[in-house]
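A.B. asks: fold the following.
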Amino acid sequence: MFNLLSIAIGAVGLVLALFAFLPLLGWANWFIIPLAVLGLGVGLFSSQKSGRALNLLVIAVGVLRLILGGGIF
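C.D. replies: Model (predicted):
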């Protein structure tokens, strides 16, 4: 059950992170990364790894976008 919830949170975060890759929307990653951290925390209660892996991917995409945009753009 926790894995399914973690995957759902990660899927929402991934869609939002892909949307935030558009120019001038990089600031949205400041909200997406904590959402993915929440999903990662929920995934820690599960014995399966897929939810955790998805949320780690979302965190990596968000951090990469923040680095490329200088933290704002």
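A.B. asks: from here on, contacts and neighbour counts on C-alpha atoms
C.D. replies: Will do.
A.B. asks: quick check: chain neighbours aside, which residue is closest to residue 10?
C.D. replies: Of all residues not flanking residue 10 in the chain, residue 55 sits nearest, at 4.9 Å (Cα to Cα, 6 or more residues apart in numbering).
A.B. asks: over to residue 48?
C.D. replies: Distances taken as Cα to Cα, 6+ apart place residue 3 nearest to residue 48, at 6.6 Å, with adjacent residues excluded.
A.B. asks: now the other sequence, so there's something to compare against:
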Amino acid sequence: MGSLIAFVLGLVSLVIVIPATIPFLGWANWLALPLILTGVIIGQLSRSKAGRNFCLVVLLVAIIRLSLGGGLI
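C.D. replies: The predicted structure is shown next:
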């Protein structure tokens, strides 16, 4: 059950992160980070690690985008 919750949180975050790759929308990644981190924590506590791994991939995309934009843009 925890992995399913983490996967759903990862999907919601992905919906926020994908449009945030457009220039000047990078600030939306900051809105997605708490959701992603919550998904990682819940996924870590569950038996299956699929939800956690999905959240980690979304986190990686968000961090790369933030680093390319200087953390804000």
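A.B. asks: pretty sure residue 36 of the second structure is touching residue 61, no?
C.D. replies: No. Using Cα atoms under 8 Å as the test, residue 36 of the second structure is too far from residue 61 to be in contact (11.0 Å).
A.B. asks: between the two, who's got more neighbours?
C.D. replies: residue 36 (28 against 16; other Cα atoms under 10 Å).
A.B. asks: quick one: contacts for the more buried one?
C.D. replies: If you count contacts by Cα atoms under 8 Å, 6 or more residues apart in numbering, residue 36 of the second structure has them with 9, 10, 13, 55, 56, 58, 59.
A.B. asks: ok, residues contacting the helix or strand residue 63 of the first structure falls within?
C.D. replies: Per DSSP states H and E: residue 63 of the first structure is located in helix 50-69. Helix 50-69 of the first structure has contacts (Cα under 8 Å, 6+ apart) with 3-7, 9-11, 13-14, 17, 21, 26-27, 29, 32-33, 36-37, 39-40, 43-44, 72-73.
A.B. asks: could you turn the buried ones of those residues into a PyMOL selection?
C.D. replies: Restricted to buried positions by 16 or more other Cα atoms under 10 Å, the PyMOL selection for the contacts of helix 50-69 of the first structure reads:
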select buried, resi 3+6+7+9+10+11+13+14+17+21+26+27+29+32+33+36+37+39+40+43+44+73
